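**Student:** Need a 3D model of the sequence below.
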Amino acid sequence: MDVITSASPSNRLLDSLPEDERLCFLADCETVDLEFGRMVAQPGESMTHALFPLDCLISLIATLESGGRLEVAMAGNEGMVGISLMLGAQKSSLQALAQGAGQVLCIPSSCFQDHLKRSPELEVVMKRYLNVLMSQISRSAVCAHFHGVEARLARWLLMTHDRTRGDEMHITHEFLSGMLGVRRAGVTKAAKALQSRGLIDYQRGRITVLERPGLDEASCNCYIADREIYARMREQVA
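**Tutor:** Next up is the predicted model:
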């Protein structure tokens, strides 16, 4: 999935709207800079805004009271954060964390919901994205249960690489451990295995993708399934 393609950052969901609808929506948005590690939503807290990433990456994370967590979806410029607002839910059920620094379009929740009421085109686009997001969340749950850490790490790196500029990612052991829901030792073992095959360069706090086709082969088939459902959505909104 070639998510980021243009020099001028934009959001693909909004780009799929008719021009007059898109401009009307953008008039109520504010461009906000997100730094790496910024928390933009917490479970149980009210969602004051809907976010549409331009050139940043946001992880959606399920958390446990014990402190455990697992990334269940991610949103780059092909998606948004706050989709449950279209269902009338005002509180977040997931944690949303800026995994990659960049900019987002930010619109107040009430304003977003008003646009949904006035724009059938926006409602259709959001429903299609909701279907994609539900598929990604369910796929992540199955993947975490049935697939090995090495294959899951390859999938995660591919999904992140799709949504970022460049091959280098600044990621810590602790961060990857939380995203994959495994111990740090498991992350280290999996990363070293991918590195030994020449697919990535793995240094402390940094991973560089060296051989993308090899990562495709190392990943589980969940990555292909993710790409296919995004492709179907793009065909529908084209």
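
**Student:** From now on I want contacts and neighbour counts done on CA atoms only, so please keep to that.
**Tutor:** OK.

**Student:** If you count neighbours, what's buried in the helix or strand hosting S110?
**Tutor:** Assigned by DSSP states H and E, S110 belongs to helix 109-118. Buried residues in helix 109-118, counting neighbours by 16 or more other Cα atoms under 10 Å, are found at S109, F112, Q113, H115, L116.

**Student:** Let's compare: structure for the following, please.
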Amino acid sequence: MQSSIPGPMTNHLIDSLPSQDRVSFIADCEAVDLVFGEVLTEPGGQIQHVHFPLDCFISLIASLSDSERLEVAMVGSEGMYGMPLILGLDESPLRALVQGAGRALRMPAVVFCRHLEQRPALEALLKRYLYVLMQQLTRVAACTHFHQVEARLARWLLMTQDRAHSDRLHLTHEFLAMMLGVRRAGITLAAMSLQGRQLISYHRGDITVLDRAGLIEAACGCYAADRSIYRRVITEGGALAGTS
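**Tutor:** Below you'll find the predicted structure:
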């Protein structure tokens, strides 16, 4: 579903572009409403559009089989979906699932590639973002193997809260189990523990973050590490040529 370009702009990557590049880039975007549960691309599918979330967020899911799935990255207003295009590839290695409904800026892949060729500042910024994603993907693999479910759940809830821009989330045990790659019973125990510590409240899929500071303490160090790498490489990564 298409809509008018919203304002103010709330995608950090686009906001980080030099003003002239930013205006030209936005002119070739369209604003779309993404629906919860919408699949943007299946593994092996062609990436026809890039998406820059504004107030929605997208899960990137590795699938070994219909019953073996794991979320390996999450994209919200801090990033974009369609990164293989930067490498000259238009095939998605992951399933892109809309996890939080909302608005995004969308651009056809062919137009995006033209902007990459013509705008060095855009290419430099997105290469840095690609590095951030690589770091996050690596950390997810280690986190899934070494860290306890409760700490991973706390981390995942914080990541979701950041991108939903809300303390209230709707997430079933089945969905959380799929996202974290664990059994439903493990999610139930972890959620009960976080609720018992009064960090969250949980009822029939409705989760409310009650104590964000406490949830950060309960989370594994991967949450802080992800935010740190983004801040160091993207936010504090040095001015782009021509920024004004």
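
**Student:** that older thread, other SSEs contacting the helix holding S110 of structure 1?
**Tutor:** strand 49-53, helix 120-146 (3 or more Cα pairs under 8 Å, 6 or more residues apart in numbering; DSSP states H and E).

**Student:** from these, which stretch is densest packed?
**Tutor:** Here the criterion is mean neighbour count by mean count of other Cα atoms under 10 Å, and of those the winner is strand 49-53, at a mean of 26.

**Student:** for L89 of structure 2, helix, strand, or coil?
**Tutor:** coil (DSSP: H, G, I helix; E, B strand; the rest coil).

**Student:** Number of residues surrounding it?
**Tutor:** Neighbourhood size, L89 of structure 2 [other Cα atoms under 10 Å]: 12.

**Student:** ok, now the one 5 residues further on?
**Tutor:** Using other Cα under 10 Å as the criterion, L94 of structure 2 is surrounded by 19 other residues.

**Student:** Just list the residues touching it, thanks.
**Tutor:** Neighbour list for L94 of structure 2: T41, E42, P43, G44, L60, I61, A62, S63 [criterion: Cα atoms under 8 Å, 6 or more residues apart in numbering].

**Student:** surely H12 of structure 2 meets G76?
**Tutor:** No. H12 of structure 2 lies out of contact with G76 (Cα atoms under 8 Å); the separation is 9.4 Å.

**Student:** between the two, which one's more packed in?
**Tutor:** Taking neighbours as other Cα under 10 Å, H12 of structure 2 and G76 compare with G76 leading, 27 against 18.

**Student:** Look up how far H203 of structure 2 lies from that one.
**Tutor:** Counting by Cα to Cα, to the nearest Å, the gap from G76 of structure 2 to H203 of structure 2 is 25 Å.

**Student:** Ok, G238 of structure 2 next?
**Tutor:** The value you get for G238 of structure 2 to H203 of structure 2, if Cα to Cα is used, is 44 Å.

**Student:** Over to A27 of structure 2?
**Tutor:** Looking at A27 of structure 2 against H203 of structure 2, where the rule is Cα to Cα, the gap reads 43 Å.

**Student:** same check, this time on P120 of structure 2
**Tutor:** In terms of Cα to Cα, P120 of structure 2 sits 49 Å off from H203 of structure 2.

**Student:** got it, and I187 of structure 2?
**Tutor:** I187 of structure 2 is 13 Å from H203 of structure 2, by Cα to Cα.

**Student:** more crowded one of the two?
**Tutor:** I187 (23 against 10).

**Student:** any idea how far the helix or strand where that one lies is from the chain center?
**Tutor:** Counting by DSSP H and E, the element that carries I187 of structure 2 is helix 184-196. Mean-position distance between helix 184-196 of structure 2 and its chain equals 24 Å (Cα atoms, centre = their mean, to the nearest Å).

**Student:** Can you list the buried residues in it?
**Tutor:** R184, G186, I187, T188, A190, A191, M192, L194, Q195.

**Student:** with these in mind, which one is nearest to H145 of structure 2?
**Tutor:** G186 (14.7 Å; Cα to Cα).

**Student:** Count the neighbours of the closest residue to the closest one other than its chain neighbours for me.
**Tutor:** For G186 of structure 2, ignoring the flanking residues on the chain, the nearest one in space by Cα to Cα, 6 or more residues apart in numbering is V149 at 7.0 Å. Burial of V149 of structure 2, expressed as a neighbour count using other Cα under 10 Å, amounts to 22.

**Student:** Contact partners for A213 of structure 2?
**Tutor:** Applying Cα under 8 Å, 6+ apart, no residues contact A213 of structure 2.
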